[in-house]
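>>> Got a predicted structure here, sequence first:
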Amino acid sequence: MRTTSSGSDRPPVAAAWTAQADVAVAAWRPPAGTGTEVSFGEGHVRLTDGDALWVVTDGAVDMFVMEVAEGGPWHYVSRFTPGAVIAAPPSGPAGVPVLRAVLGSRVLRVDAADVAGLLRADVGSGDTGESSGRLAALARGIDAGLDGLLGFVAEKSACGEQVLLTAGSRGELAEGEPGRSAEGLVWVEVLAGRLRVGTPDSGEWLSRGDMFVVTESSTVHGGPSASFTTCSTGDLLADGRLWERLAEVNERLLRMADRVIAAEGERAESRIRAVREMEDTLTDKADRVLQAVLQPAEHVSRSGPVHSEDATEAACRIVADELGIPVLPARGSAAGGKMGPIEAIAVRSRFRIRAVDLDVRWWRTNIGPFVGRRCDSGKPVAFVWRRGRYVAWDPVTGERSPVRDRTAAEFDDTGVLFYPPLPERPVGTGRLILFGLKGSGRDIRNLIAFTLVAVAVSTTVPISTGLILGTLVPYAETNLIVQVSALTLVAALASAVFAVLENLALLRVGGRFEANLQAAVWDRLLRLPAPFFRRYSTGELASAALGVKNIRTVLTNVSYVVLYSSVVAVVNFAVMFWFSVPLALLTGLYVLVGVVFFVVLGARQMKWQTQSLDLEHKLANRVYQRLRGLPKLRVAGAENRAFAAWANEFAQQKELQKRIGRYQNAAATFNAVYPLICVLLTFAVISGPARGTLSMTRFLSFNAALGIVLAAVIQVTNSLSSAFAVIPMFKRMKPLLAELPEASEAHTVPGELTGEIEVNRVTFRYDENSPPVLDNVSLSMRPGEFVAVVGPSGCGKSTLLRLLLGFEHPTSGNVLYDGQDLATLDSTAVRRQCGVVLQQTKPFAGTVFQAITGTLNYSHDDAWAAAELAGIAADIRAMPMGMHTLVSDSGTFSGGQRQRLAIAHALIRRPRILFFDEATSALDNETQRIVTESTQRLNATRVVIAHRLSTVLDADKVVVLAEGRVAECGPPSELLRDSTSLFHQLVRRQMHESEGAMA
């Protein structure tokens, strides 16, 4: 609980200063003849005089904290520009502040007592206006000096709701509750209880009577029964308490700086130890790999205990190794949101996961390796498939035990499956097929083995046929006929059994192929850069991605038929050479003619097949677009025109299908007639030129083998003809597979962002030959700052937002987050730390709870808190189903409610950066106020693109774009004072339009 009250008993000079706070104040300079110029003889000067002030009058100076130890390192603190007034804190136990000159630096040293005397003279002069102006300038200079050192030691404002502190108020902070300045630097004095300032490692506790300072980017935390009062630097100057308090705060700041430096040293040592441990781990892994090659019998590379890795990470590595997925540690990835450890690892390593419920007797059904947990302890376990059952692999001890009926109850009935991604490079057809077959090596080997055995057994058919009809029947060898017939029947049954085994292996290969490839293709599609989606329609991409199922169906059927029939044809063709070489060569000619016919026919069919598939995708996309735009078609009365356009394209597709059907009819006719022609030609040759060369037995065996070969060849050619349909499908997928993902291993994970953004001389054009949409745009945003981007339509506002989000890349210049170039960062990791609401954003389908939380592990309390921030909680409570109300495309939710749901989804993760592109256009003024206050309490950097200019009057900075350039930039109050400014004209024009609409 907290209460605040504004103070009204401020000194006259302080009140005058407050009145002038919104007016531009010149930098403070000591009166002529006061102070001495500092000589930077060695390029720097130590601040060791606690009774002096250093005033930067020209150029700039950098402050460092230098460790007192001989040759100790320098730690950069801040840069000070003209007007900054730096008070010299006494030296701490480990460091002393140092100013280093920058080109053009000029610094004056002034005694604090002289400045105090000047202020007393100002107050006594009676000229309140002039003296208050000098007082305001000095106060701002002192604030700038304190802000530099404070930024080095203070705990940065975390994301989340915070108490906003303003000068001249009283308040309370609950234990652990953070508070920060609403604007500028604010002094906090403890009235009762305790307050914590600084980080948990370097901070200090303030007791009753102690004072400290906070800014928009630093916080103070409540302790037990904490109450306080606040004031400004001008207030302390006016009542004469500043110099004593300034020395107290500077001393505390330097003590905290010493602890910050010590903590940073410990973190550096920890990083060095971590690097050494990683190198040792890599060396050990290399040793085990070499040992596995040189001494396979002693290979124990992954069965030993795991000590250097987290248990969950180790379990993920075991499962990932089974699938060939490289795993990166999630530590320091700043994934954002409430991610579980497995999800954080998957995000960092760029692969997809899916939670599954395990059925009864799940350990006897192979669904792939997965990570599970023990019921009693919750410890992670890796499950891998071995010899017809799952094996539980403990990542800590390395123990492996098969899962049986009596042990299955020890494990939770949920698991997490991993989906391997496609390589982060262009993927061709061959690599795509090999990727889909990953993990199917054993089934493919079994398939080939079963096929060979089945074919070998099937060769008994022509041999036994010739033997029975050519030898045993003429000689009436009844017993032998029965025996050979029984042997042939056994061979046929054996062949049928092996055919069943072949089909089972083929089903497993096909299922795994589709599961691997379909997930990987969708994953690739989701990772592609935004410009890719401008080149292709939604229907085309959906058809290409879903084509995996059709490809799997065709390839599975074709591969089995081609494999089996080819082996049958080759084996029987070889048998024919044993009976008669000339006739076998004649059979080879038959096969060649049939193959040439089907290649020519298939090539012509593929031409029409490609056109038909292109038209089918185009037609599917048109239907999708027209269904989505059906209300607009009805409003425009254009249903008949839309139907006519669809009918024309549909008729074209049917005409192409007719042409394809003609080729298929020709192929069916050829298949029916050609074997008879080949048999008749063979009979003619045997009865003519080859008369007497074959006995009855050999002739009958050869004839049976000829029939088998011709049938097998026809099956192969038919299958290959149907496989031609796959080629256009692969062509449709080629752009999707050739495009590189937006983020790759070459991009750096940014770590946790503070909210500092800089746009540095950015020029952007959508096409090389088009004029620039943005031209040499530069602007900066401090952490926690509210920046509004306004301007007339077409000036580049939305394009600027796309650049900030990484959807587009600048033609020249760069976008920096915390000083890191966005082009070198993992842009998805950056966006994961941002809350984004675009103009056409729609909430997720599902329940209200799902629309707010998305896919992350948030509780109902988190969802309600986000709904409160977005001003939609009251609406949700009024719904009969509350958070379980379904969100659909129907008219259940108004435009304003949908917009607030999208805002709640953006706010639930308490992001450090918020991007709103006309995100509150459908909200009324009261809801707009709630959203504005909520986002202000989050202390996030807010970038708002607005057309309704009344929503940005509270912004810290307004950036006015015109014709792709920054026309104006500054606080809205200053821009509005200038009647010639573009912002002033835009506001005035919008006010006139509103008045006209009301009239």
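On my side now, so go ahead.
>>> rest of the way, CA atoms for contacts and neighbours
Will do.
>>> Run a quick neighbour tally on the closest residue to residue 886 other than its chain neighbours.
Distances taken as Cα to Cα, 6 or more residues apart in numbering place residue 847 nearest to residue 886, at 4.2 Å, with adjacent residues excluded. A total of 18 residues lie near residue 847 under the criterion other Cα atoms under 10 Å.
>>> okay, now the one to match up with it:
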Amino acid sequence: MNSFHIPNSTFLIKIAAGERIRLEDGERLALIESGKVEVYAVTRAEGSFRQQFLVALESGGAAFPSLDQFEQTETLLYAAEDTQIKILTFDEVSPEELKILMRHWFAELIKLPWLRLMADKGDDTLIPWLDGTVLAGAENLKEAFRENEEIFSMLLGVRFQAEDKSFSNRVEVRARNQQRILDNSISNLLGEETTNYSETTERAVRLEEASFIVRRAAIALNMPTDNIKLDAELVRRLDQIRLIRRLIQKGNMQMRLIELVEDWHKNDSGVIIGYYGEAKILSVFVPTAPGKYKLINKDKPEGFPITDDVAAQIDKSAFECYGGFPARELKIFDLIKFIFKQCWFADYRTVILISLVAGIIPLAMPIVTETIFADIIPILDRQGLATVTQVIMVTSFTTASLGIVRTIAVMRITTRMNMATEAALWARLLTLPTKFFRRFTSGELASRMGGISVIKSLVSAEFIGGLFGFVFSFWSIFLMCYYSLKLTAAAVAVWFVYAIITAFIYRRVINFQRNLINAGNKEAGIVQQIFKGLAKFREHGAENQAFWLWSGVFGETWKWNLKLRWQSNYNMIIGSVQPFILTMCLYYIAVYGMNEVGPNGQTIQGITYAQFIAFQGAFSSFNATLNGIIPLVGQYFAIQPHIENLRPILKEVPESVGEKADAGILSGAIELSNVTFGYTEGRDVLHDVSFKISAGENVAIVGRSGCGKSTLVRLLLGFETPRKGSIYFDGQDLADLNLPSVRTQMGIVLQNGQLMQGDIFTNIIGTNALTQEDAWQAAEAAGIAMDIAMMPMGMQTVISEGSTNISGGQRQRILIARALVTKPTILIFDEATSALDNRTQAIVTNSLDKLNATRIIVAHRLSTIRNCDRILVMDAGRIVESGGFDELVARGGIFANLVKRQTA
């Protein structure tokens, strides 16, 4: 391919198809006179293999130079056909035409999926590119263009750097894999005994190191370590990351890939597993106190502090670990216990001690007040008044300082609780059995999961401060009793009546809140279903029906919301009136109810003026605390319905429960013995199904719609449990096995499978530590490699939500590639090739035939299963025929009838 540079002058150039030119002058643009070009951003080095497709331009379009401030990238034009290009300076184009060309340039750039995603998320710079208002009102057109183009060049540079890192990581993984292959080859040449010994020793060392690290992480997360163990034989098929992930799962924990930022070890970043030093030593980084970390590995089990120098030697790519809830039915006490175990004991101690001191300090104010009115004011003691003023100032400053310290401690508690609880709850939801999800819609589940946020709101600076303030404010009651038992009794009586009225209101609030939550669950479910079927509503012109469905549930939600607001208004009114009524009662008693008649008929005051002022100070402090705690009590009662709303998720037992055994390395042998199953009692879908599949056998399951094929697949995956009978993998009963250990050795494509929103590479490899080469091999086997190669961004092409930017056949083939990429022992395809044409179908079938894996294929297109070793024919939930394709056709039974229908 020819490549040449453009002279620094106005120039009309003709380039043949396949040739390319670079725009190096930042003051010139390329106007397409005729033909078609593809515009790329490339690194400035000649022959650079790193390039990023930008736009495709035809006659009338213009390509602009890269204005990269760091001079790392430039614009390259590739002629898709014979093309004539005119090179112009910005000043040689009229401002009106130049603005049109510039806007068209940005309008084409914003079509890039990664830029469009940023714009959709509300990026202020990119939104004008999207709506066509870029450069609007610009006084200096060239300067405005330069600002926008520099931002784009900066984003492009960041993307190139990310690709560089990803590429280097893939090269490193590939090199390790190649070295492992070479070592194994040498071992094979040296003999079986040496190979077995070296492999066994290596596996034992790897397993011991990984188990040690995961156990230390579990201890730091207050998780049990009894189940963190694996059969050494499993290590042979697992790289280090997958080994750690499997051990993490065994310990009922989760982990995710993170990028360590600067000074991460000085913040609360959680428990982290990563690599230390040039030797990449597997280590765990454990927080020992707020803002302090310790590094622990097999060589340094006692650990050592992570300083700035140590942190500089830690690999930036690491895994953050999260603890999980116990794999059993949970009660609300278990949830609270888990939440409070995640935080520093020092923070709890700080909050309690400060609250105790903060409760005692206000007692000084009534005593000081009595001193002022009884001893200082009567004798005009200015020096004493100044001293008392200083005491008040110190007291106020101390109270404020203690409040700040307590708020910081509570924020630390809240942060750790949020991080741990959210992760544990979502991890539990994802491990619940499939039958649980049949009871709720997606919207309703999302609404129920939102309840955890309301529960966590109890742990806030306001709530904890108010709670401890109320507990320790009872010192004020004792001081009130010291000044006057009669006034204290009157205040307590009014408070008691106030508490009864408030309790009655909050009892109604709980009922209304419960109804509001139930209505909200229904509304969330309806809204989710409406959005899911929005295209169908529009196709049939049924938008009004959709609005009617929503309005019914929204009206119910609004009704209970309105009632709840009225109860809140009643409570606010009563809370506003209570201090006034109480104060009037105390004044009346102090004036008319405290005086006594002496022996000589004289009137004796029951309480002095100074004492009454001091009493009022103590009373006001306690009453303010009481009025502050009432809304928090209401908040507590309002949480009760949210706990009930969350209870189904807590009560359901996860799949990976108890001490279930790991499946080990499966050969692919499967057996069903007298399996009977039904989704509802008394209505079985499968009846006494029995068959065996040998390791590596290719078996098809066919039958009419509704005969139980997909149900059988769900049973094999452990999504459902047989009512009778058993399912065996390598002679092991599936009911006794850890389900994730079985599923990780399967490649599965189900009916109506969906892709994730993200690039194709991530959709294919998922969370597995695989390289781009592995993804391309899987894509080749699935017949999608050529399609991906023709896409502008290749494996980095972003798939939109709902896979709307690719065809149904492409979606299905990417799903097949995902199933094949890990080279599983067992493959299960449930109508996985229904959207493929005959040519692609042949490619996929040929690829599957080369695999040394057990294959179970559920298909309606009988032409796709002609080469299967055996075909199982189902009818009304039973296996009625079994044999090869030609054999079953010759029998003239149900299968033969199915073939006739499709070939007629």
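Looks like it arrived, so ask away. Please read all numbers here as calculations on a predicted model, not as lab measurements.
>>> Once they're superposed, tell me the TM-score.
Overlay of the two chains. TM-score (TM-score structural alignment, normalised by the length of structure 2): 0.75; 706 aligned residues with a Cα RMSD of 2.7 Å.
>>> about what we covered before: the residue nearest to residue 886 of structure 1 matches what in structure 2?
By TM-score structural alignment, residue 847 of structure 1 lines up with residue 759 in structure 2.
>>> One more: residue 946 of structure 1?
That one, residue 946 of structure 1, aligns with residue 859 by TM-score structural alignment.
>>> ok, now which ones touch that match?
700, 701, 702, 830, 831, 832, 833, 834, 865 (Cα atoms under 8 Å, 6 or more residues apart in numbering).
>>> looking at this, the first one is in a strand?
This points to residue 700 of structure 2. Yes. Using DSSP: H, G, I helix; E, B strand; the rest coil, the assignment for residue 700 of structure 2 is a strand.
>>> what are the ranges of the strands in the stretch 51-200 of structure 1?
52-58, 61-67, 74-80, 85-87, 95-101, 106-111, 163-165, 169-173, 178-181, 186-192, 195-197 (DSSP state E, counting those that start in this stretch).
>>> can you list those in TSV and add distance to residue 807 of structure 1?
Shown next, in TSV, are the strands of the stretch 51-200 of structure 1 (distance: least, Cα to Cα, whole Å):
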stretch	distance to residue 807 of structure 1
strand 52-58	41
strand 61-67	36
strand 74-80	33
strand 85-87	43
strand 95-101	41
strand 106-111	44
strand 163-165	34
strand 169-173	41
strand 178-181	33
strand 186-192	39
strand 195-197	39
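>>> looking at those, which is closest to residue 493 of structure 1?
Nearest of these to residue 493 of structure 1, taken as Cα to Cα: strand 178-181 at 79.7 Å.
>>> The stretch 401-550 of structure 2: strands as residue ranges?
When secondary structure is read from DSSP E, counting those that start in this stretch, the stretch 401-550 of structure 2 shows no strands.
>>> The nearest residue to residue 225 of structure 2 once chain neighbours are set aside: helix or strand, and which one exactly?
Nearest residue to residue 225 of structure 2, sequence neighbours excluded (Cα to Cα, 6+ apart): residue 215, at 5.8 Å. Using DSSP states H and E, residue 215 of structure 2 maps to helix 192-220.
>>> immediately after that helix, which helix or strand?
Next along from helix 192-220 of structure 2, by DSSP H and E: helix 240-250.
>>> Which positions within that following helix qualify as buried?
Buried residues in helix 240-250 of structure 2, counted by 16 or more other Cα atoms under 10 Å: 240, 243, 244, 245, 246, 247, 248, 249, 250.
>>> Tell me how far the counterpart of residue 432 of structure 2 in structure 1 lies from residue 828 of structure 1.
Structural alignment (TM-score structural alignment) places residue 432 of structure 2 against residue 528 in structure 1. Relative to residue 828 of structure 1, residue 528 of structure 1 is positioned 11 Å away (Cα to Cα, to the nearest Å).
>>> can you check residue 119 of structure 1 too?
54 Å.
>>> Over to residue 898 of structure 1?
25 Å.
>>> same check, this time on residue 585 of structure 1
Per Cα to Cα, residue 585 of structure 1 is found 63 Å from residue 828 of structure 1.
>>> and the two? which has more neighbours close in?
Here residue 585 of structure 1 and residue 828 are compared on neighbour count by other Cα under 10 Å; more neighbours surround residue 828, at 18 against 14.
>>> What residue in structure 2 is paired with that one?
In structure 2, residue 828 of structure 1 lines up with residue 740, judged by TM-score structural alignment.
>>> what lines up against residue 323 of structure 2 once you look at structure 1?
Aligning on TM-score structural alignment places residue 323 of structure 2 opposite residue 420 in structure 1.
>>> what's near enough to touch that match?
For residue 420 of structure 1, counting by Cα under 8 Å, 6+ apart, the contacting residues are 323, 324, 325, 351, 352, 516, 520.
>>> In structure 2, what residue corresponds to the first one?
Translated: residue 323 of structure 1. Using TM-score structural alignment, residue 323 of structure 1 lines up with residue 221 in structure 2.
>>> Out of the contacts of residue 859 of structure 2, flag the one nearest to residue 374 of structure 2.
Closest to residue 374 of structure 2, out of all of the contacts of residue 859 of structure 2 and judged by Cα to Cα, is residue 830, at 90.5 Å.
>>> hang on, isn't that closest one packed against residue 710?
Yes. Under the criterion of Cα atoms under 8 Å, residue 830 of structure 2 makes contact with residue 710 at 6.9 Å.
>>> Looking at these two, which one has more neighbours?
For residue 830 of structure 2 versus residue 710, neighbours defined as other Cα under 10 Å are more numerous around residue 830 (23 against 17).
>>> So the equivalent of the more buried one over in structure 1 versus residue 602 of structure 1, what's the distance?
The equivalent of residue 830 of structure 2 in structure 1 is residue 917 (alignment by TM-score structural alignment). The gap separating residue 917 of structure 1 from residue 602 of structure 1 is 53 Å, by Cα to Cα.
>>> just the helices in the stretch 551-700 of structure 1 please.
In the stretch 551-700 of structure 1, the helices defined using DSSP state H, counting those that start in this stretch lie at 581-628, 630-636, 639-687, 696-723.
>>> Superposed on structure 2, what's the mean shift for the first one?
Between helix 581-628 of structure 1 and its aligned partner residues in structure 2, the average distance after superposition works out to 1.4 Å, using mean Cα distance after the TM-score superposition for structure 1.
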